[in-house]
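Asks: the sequence and its predicted three-dimensional model are supplied below.
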Amino acid sequence: MGKLIKAEFRKILSTKLWWGLLIIALLVAGAWAGMLSSVFDGLAEELSRSEVMRLAGLQLDEISFSVVFLTRAINIATIFPMLFGGLAIASELGRKTITTSFLTAPNRSMLLGAKGITYAIWGAIYGIAIICAATLGIVIGTGGDHLVSFTTWLSTAAAGVLSCVLWTLLGLGVGALIGSPVGTVIVLLVYGLAIGPISDLVFTGFAEGDANVAGALPNGAANGLTGSTAADTLADEIQANATGVSSVSSDLLEGFQDTARLAAGGLGSFGLLASAAIFFAWAMLFFALGLWRTQSRDIT
């Protein structure tokens, strides 16, 4: 297995795809974080006038509001590790190079397992790079003000890395199912840029009595993973620093968390653990289906 993983790394590093998508991901994450945080003052003033902030007796600089922009930038940039994973098997099927891989590997299961491990590692690499770019964008956009604490940044970074890993594996499964690099890119882009966000809006706006329908879908659950981390962080800071915490009801805090999830892109999402479990299930479903399809595919 170790030799197969090493071979997969060599194969990836011999192409331009990994760094081409990575550079775009860094630019998108940094630009979005910088742009959102540059307009921070206007949004922060609105948040500071909220009832929960007033009752808690908190000042603006006591809350790490920029974590919302960090998670928003991460959510947007995760489309690139998804595309990277989507082309993992699809490109080899399209070029017929996977035939040689199957012939030289002990069996298909070991080869596909090595691909899964390799691309999970690459998903983490993309995640770390995206988070660093988004952090730099916030530093530049805010001029160094209103930065998140290290513990807040660490928890958000962990959620972002997990999100990138799962998106990479989900993309890998979709690519393996479709078997065409062009078809895979089209499907993933249409879902990531249109169907996913639109379905979040539709289900959140029109679900009768259950606004969390969107959170049960892949896009909503993935955004909820990072968005709920930001929302929970802000709620914890309010409870820890509030001078009038006894006056802040649980309903107000819950409403504040929902607003923070919305701002972070987690529209209609569940809490952190539920979002993580739901997105993990979706990613593993597509990943397993893709490997099963490749395992049984007739390769000539």
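Replies: Received it, and whenever you're ready, just let me know what you need.
Asks: from here on, just use CA atoms for contacts and neighbour counts.
Replies: Will do.
Asks: need the nearest residue in space to the most centrally placed residue in the chain, chain neighbours excluded.
Replies: Centroid check for the chain by Cα atoms, centre = their mean gives Ser163 as the closest residue, at 3.9 Å. Closest residue in space to Ser163, ignoring its immediate chain neighbours: Ala222 at 6.3 Å, by Cα to Cα, 6 or more residues apart in numbering.
Asks: next up, a second structure to put side by side with the first:
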Amino acid sequence: MIGLLNSEFRKVVSLRFWWILGLVPLVVGAFSGAVTLPLVRAVAEGLGGDGTVANSVATVFGVVVALFFVVLFGAVFAAVNVGTEFRYGTVTPTFTTTRSRDGVLAAKLAVTSLFGLGYCLVVVLVSSALLLTFSSDADLTSTWPGLLGSGLVVALAWTLIGAGLGLVTRSTVGATVTLVVWFTIGELVVRGILSGLGGGAVGAMLPMSATVGTVVNGASSNGVEELPLWPGAPLTLLFWALALVAAGWFTVRTRDVT
């Protein structure tokens, strides 16, 4: 197993896409925290609001914006990392030279998840550091542990979702397009349809809704009841991740990879 892990790690670092995909969320994280705090505080002061509340809101919002891009690009990285093997046919010699496909898949998912968690950790640290650098009023004491913990949960889940889609579709393009469309408008459309049919509660269990609930309610001392609450939100998101990984695993084990 150690040999498979080393092999998968070398495959990732030998290609440029792992750090190229990590640049965008890093840049967004660098600027979101620095820009959000003064803007939100200025608006709050103009409206005569509580500056302490404004600091808390700005801190959460700035890091959440960065986390949104971390989650998206982490999922895209996973889809590309897995799908590339099928696109160029490199998965065939890998499977034929190892004892079982299960070990290869487990190693690939483990390494891919490690990079997804790394993306999240770096971006949250950068965003938080810049918040403290640009303003000493940033409220990180109460929000940072929750943001980091919930951020790591959603980063892991969406990395697995991206990998699962890559295994199911065996296509970097198909999996990437699916992820981007779902992130931007797909789930909003589905939720709108479900709400119109009286299925609003079902819409709250969709991946993006569970993601927002996990992060916002994980960082907030007072839960936002309009969003999925803990522990239901992270458990729902992890369910989607495991379901897609299971579907992809089953597909790879039962279909001819040549």
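Replies: Received it, and whenever you're ready, just let me know what you need. No experiment lies behind these values; they were computed from the predicted model shown.
Asks: quick revisit: does the residue nearest to Ser163 of structure 1 really touch Phe279, like I thought?
Replies: Yes - using Cα atoms under 8 Å, Ala222 of structure 1 makes contact with Phe279 at a distance of 5.6 Å.
Asks: between these two, tell me which one has more neighbours.
Replies: Under the criterion of other Cα atoms under 10 Å, the comparison of Ala222 of structure 1 against Phe279 puts Ala222 first, with 33 against 26.
Asks: show me the contacts for the nearest residue to Ala138 of structure 2 once chain neighbours are set aside.
Replies: Residue nearest to Ala138 of structure 2 in three dimensions, not counting chain neighbours: Asn55, with 5.6 Å by Cα to Cα, 6+ apart. Applying Cα atoms under 8 Å, 6 or more residues apart in numbering, we find Asn55 of structure 2 in contact with 37, 40-41, 137-139.
Asks: where's Asn55 of structure 2, which helix or strand?
Replies: Counting by DSSP states H and E, the element that carries Asn55 of structure 2 is helix 51-87.
Asks: what span of structure 1 is the helix or strand following that helix aligned with?
Replies: Once the chain leaves helix 51-87 of structure 2, the next helix or strand it forms, by DSSP H and E, is helix 91-96. In the comparison with structure 1, helix 91-96 of structure 2 aligns to the range 98-103 (TM-score structural alignment).
Asks: quick check: that stretch compared with structure 2, mean distance?
Replies: Stretch 98-103 of structure 1, aligned to structure 2 and superposed, deviates on average by 1.0 Å (mean Cα distance after the TM-score superposition for structure 1).
Asks: buried ones in that stretch, by neighbour count?
Replies: 98, 101-102 (16 or more other Cα atoms under 10 Å).
Asks: ok, stretch 102-117 of structure 1 next?
Replies: 102, 108, 111-112, 114-116.
Asks: nearest to Ala33 of structure 1, of those residues?
Replies: Gly116 (30.1 Å; Cα to Cα).
Asks: now the buried residues of stretch 98-103 of structure 1 in a markdown table, please, with extra columns for distance to Thr294 of structure 1.
Replies: Below are the buried residues of stretch 98-103 of structure 1 laid out as a markdown table (distance: Cα to Cα, whole Å):
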| residue | distance to Thr294 of structure 1 |
| --- | --- |
| Ile98 | 10 |
| Ser101 | 12 |
| Phe102 | 11 |
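Asks: quick one: which of those is nearest Leu252 of structure 1?
Replies: Among these, and counting by Cα to Cα, the member closest to Leu252 of structure 1 is Ile98, at 55.2 Å.
Asks: mind listing the helices for structure 1?
Replies: 2-13, 17-38, 40-48, 51-56, 66-77, 79-95, 98-104, 108-142, 150-178, 181-190, 196-206, 218-241, 250-264, 272-296 (DSSP state H).
Asks: and among these, the most buried is which?
Replies: Ranked by mean neighbour count, the helices of structure 1 are led by helix 66-77 with a mean of 28 (mean count of other Cα atoms under 10 Å).
Asks: the inter-axis angle of that one versus helix 150-178?
Replies: 10 degrees (axes from the mean of the first three to the mean of the last three Cα atoms, to 10 degrees).
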